[in-house]
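Asker: Show me how the following folds:
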Amino acid sequence: MRPPPPEPDSCCGRGCNGCVWEGFYEALHHWRVDSLDLLKA
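Answerer: Now for the predicted structure:
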């Protein structure tokens, strides 16, 4: 399995639209789906 995506370190904490955390959670979701598929195989 590939390593999970790194947590962002550039968040300003203002809740911006398109926050770096939104991208992180989307990447984490895809990593989780890929990892579960590998474990099932």
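Asker: going forward, measure contacts between C-alpha atoms and count neighbours the same way
Answerer: Noted.
Asker: which SSE is Gly18 in?
Answerer: Using DSSP states H and E, Gly18 sits within no helix or strand.
Asker: what number of residues lie near it?
Answerer: 8 (other Cα atoms under 10 Å).
Asker: Determine how far the helix or strand Ala27 falls within lies from the middle of the whole chain.
Answerer: Assessed by DSSP H and E, Ala27 sits inside helix 20-40. Here helix 20-40 shows a centroid-to-chain-centroid distance of 6 Å under the convention Cα atoms, centre = their mean, to the nearest Å.
Asker: Also this sequence, please, to line up against the first:
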Amino acid sequence: MLDALMQNLGLSAFSLKGFGPLLLEGTWMTVKLAVLSL
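Answerer: The predicted structure follows:
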């Protein structure tokens, strides 16, 4: 039970680490596009 919980926590932390930069990149691109279109 505890093992599965730790595995779940590890997976979500891993996906956060994977999606974090992607999200940041997407936000940055959106901001740049918004500024450019002003």
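Asker: In the helix holding Ala27 of structure 1, which residues are buried?
Answerer: Residues of helix 20-40 of structure 1 classed as buried: Val20, Trp21, Phe24, Leu28, Trp31 (neighbour count, 16 or more other Cα atoms under 10 Å).
Asker: Pull up the aligned stretch in structure 2 for that helix.
Answerer: Per the alignment by TM-score structural alignment, helix 20-40 of structure 1 matches residues 15-35 in structure 2.
Asker: Now that stretch on structure 1. Mean distance?
Answerer: Following the fit onto structure 1, the mean deviation recorded for stretch 15-35 of structure 2 is 0.5 Å by mean Cα distance after the TM-score superposition for structure 1.
Asker: So what touches that stretch?
Answerer: Residues from elsewhere that reach stretch 15-35 of structure 2 (Cα atoms under 8 Å, 6 or more residues apart in numbering): none.
Asker: one more time with 10 Å
Answerer: Leu9, Gly10, Leu11, Ser12, Ala13, Phe14, Leu36, Ser37 (Cα atoms under 10 Å, 6 or more residues apart in numbering).
Asker: And what about the second one, helix, strand or coil?
Answerer: Just to be clear, that refers to Gly10 of structure 2. helix (DSSP: H, G, I helix; E, B strand; the rest coil).
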